[in-house]
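>>> Sequence unavailable; structure follows:
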């Protein structure tokens, strides 16, 4: 098992974009120094507060320049032609692969909501599926062939020399964002790595993993030059030396506010107003910490209570 971080660029109302970018970079550098394997960054457009990360190729290039080991991962690049022309995607990924000396992970997708699709004049979610399929089939060809030409439904390229070719041989690992059972199966059948969130129960996530592994065993003709048999699952985490301290701090984190920004994005509406002090909002600590739902009392960092277990590294 390998660990990474997710540089999402969530910007709360009481924060600024500039401060948040600098903070994300600080965390990325710390993750590299601590030995984390991945720094994933999404691509989102037009989403207020939820994610102000529309140009992950710029952000991740900066991370690559300031780090030594961590892999810079796109989670994802929107490869539908109206959003990012596939030739430009191939050029940018290959360039970043050279500058990072082979630390790029190429995750792909097609956008998160109608706020994004319609912003680029894509008529429906259904239309993004064949757009993605066309692009993911063609980008490895652009890297593989000396001269490339293509006449497709959503984009066309006359015979051209596409440069640079990737530093990694034959190319960086290919991934796709998965949010439904059919997508996990498709990812496996195409030999792509699967990127997902921990939505649903642990049993439901286990089903997704099982479906993916079953499908990838059947893969005989991967989209890329090889099968990327990996699944990356994103969840919230806080890891400290002191388990109780980690639980106490996490119970005060505004994860609920983050979700309030996520849920309305498809409706174009503003985030739900925060409940006033003393209002009806449930205490976020209700299910954190010790049995019975009580949040652990705060203690001095580094001090362990009698009931602590050795090796407890937080949540």
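Thanks, I have it. Keep in mind that what you see is a predicted model, and the values were worked out from it rather than measured.

>>> from here on, contacts and neighbour counts on C-alpha atoms
OK.

>>> Tell me the buried residues in the helix or strand where residue 183 lies?
If you go by DSSP states H and E, residue 183 is part of helix 181-189. Neighbour counts over helix 181-189 (16 or more other CA atoms under 10 Å) mark 183-189 as buried.

>>> From the contact counts, what lies against that helix?
strand 193-197, helix 202-217 (3 or more CA pairs under 8 Å, 6 or more residues apart in numbering; DSSP states H and E).

>>> Residue 232 is nearest to which of these?
Set against residue 232 and scored by CA to CA, the helices and strands packed on helix 181-189 come closest in strand 193-197, at 4.9 Å.

>>> Helices of this structure, residue ranges please.
Secondary structure of the chain (DSSP state H): helices located at 17-34, 56-66, 86-99, 114-117, 125-144, 181-189, 202-217, 243-251, 255-262.

>>> and the third one, which residues are buried?
In this case it means helix 86-99. Using 16+ other CA under 10 Å as the test for burial, helix 86-99 gives 86-87, 89-98.

>>> ok, structure two:
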């Protein structure tokens, strides 16, 4: 039997509460501390002998997670670990078909970005996956999935 951890790269707020807690009364997002805690969790999983760490991903979700760049996090984890397998679960590249506009579902002030800037080139995605695979010495497992256009870009 294999053991793994699915990690959404949890955000950390001043006061120790998070926005979905009933005790939350506002608080500053502690980005540096959150990344430190999440990397400590990765180190613990490696030290305990677990087999996998799976990284979720999402954009604009400062409330819950801080993992918009799953491939970048996977590369950092690969560089700081020796044994554990690292999986993207799920990398959701934003790609559009020719002449397709994404702005119909985006908020007005986001339209330019979603129609012009936030696209993942399939070739660059393949290059990035290849680099993570090399840095991890074959320990990377790439998982891609469909993007829900009704959630990420509206946050």
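Now that the structure is in, tell me what you want to look at. None of the values given here were measured: they were computed from a predicted structure.

>>> out of the buried residues of helix 181-189 of structure 1, who's nearest residue 68 of structure 1?
Closest approach to residue 68 of structure 1 among those (CA to CA): residue 187, at 29.9 Å.

>>> separation between that closest one and residue 94 of structure 1?
Computed as CA to CA, to the nearest Å, the residue 187 of structure 1 to residue 94 of structure 1 distance reads 22 Å.

>>> now residue 194 of structure 1
21 Å.

>>> Then residue 150 of structure 1?
In this view, residue 150 of structure 1 and residue 94 of structure 1 are 19 Å apart by CA to CA.

>>> related to what we said a few turns ago, take the buried residues of helix 86-99 of structure 1 and lay them out in a markdown table including distance to residue 9 of structure 1.
Shown next, in a markdown table, are the buried residues of helix 86-99 of structure 1 (distance: CA to CA, whole Å):
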| residue | distance to residue 9 of structure 1 |
| --- | --- |
| 86 | 25 |
| 87 | 26 |
| 89 | 21 |
| 90 | 24 |
| 91 | 25 |
| 92 | 21 |
| 93 | 21 |
| 94 | 24 |
| 95 | 23 |
| 96 | 20 |
| 97 | 23 |
| 98 | 25 |
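
>>> which bit of structure 1 covers stretch 38-47 of structure 2?
Aligned using TM-score structural alignment, stretch 38-47 of structure 2 spans residues 24-33 in structure 1.

>>> Give me the mean deviation of that stretch from structure 2.
Averaged over the aligned pairs, stretch 24-33 of structure 1 sits 1.0 Å from structure 2 after superposition, using mean CA distance after the TM-score superposition for structure 1.

>>> ok, and what's touching that stretch?
Stretch 24-33 of structure 1 has contacts (CA atoms under 8 Å, 6 or more residues apart in numbering) with 4-5, 7, 9, 39, 63, 66-70.

>>> Same check on stretch 208-215 of structure 1?
181, 184-189, 194, 229, 231.

>>> The longest strand seen in structure 1 vs helix 56-66, what angle?
Across structure 1, the longest stretch assigned as strand under DSSP state E is strand 71-78. Strand 71-78 of structure 1 and helix 56-66 are oriented at 170 degrees to each other (axes from the mean of the first three to the mean of the last three CA atoms, to 10 degrees).

>>> mean per-residue distance, strand 71-78 of structure 1 to structure 2?
Superposing on structure 2 and averaging over aligned pairs (mean CA distance after the TM-score superposition for structure 1), strand 71-78 of structure 1 comes out at 1.0 Å.

>>> Where in structure 2 does that strand fall?
Aligning strand 71-78 of structure 1 against structure 2 (TM-score structural alignment) gives residues 85-92.

>>> Contacts only, for the aligned residue in structure 1 for residue 69 of structure 2.
For residue 69 of structure 2, the aligned residue in structure 1 is residue 55 (criterion: TM-score structural alignment). Residues in contact with residue 55 of structure 1 (CA under 8 Å, 6+ apart) are residue 43.

>>> swap in residue 100 of structure 1?
Applying CA under 8 Å, 6+ apart, the residues near residue 100 of structure 1 are 61, 64-65.

>>> and of these, the nearest to residue 177 of structure 1?
So of these, ranked by how close each gets to residue 177 of structure 1 (CA to CA), first place is residue 61, at 21.0 Å.

>>> quick one, what contacts residue 99 of structure 1?
Contacts of residue 99 of structure 1 by CA under 8 Å, 6+ apart are 61, 64-65.

>>> Next: residue 68 of structure 2.
57-60.
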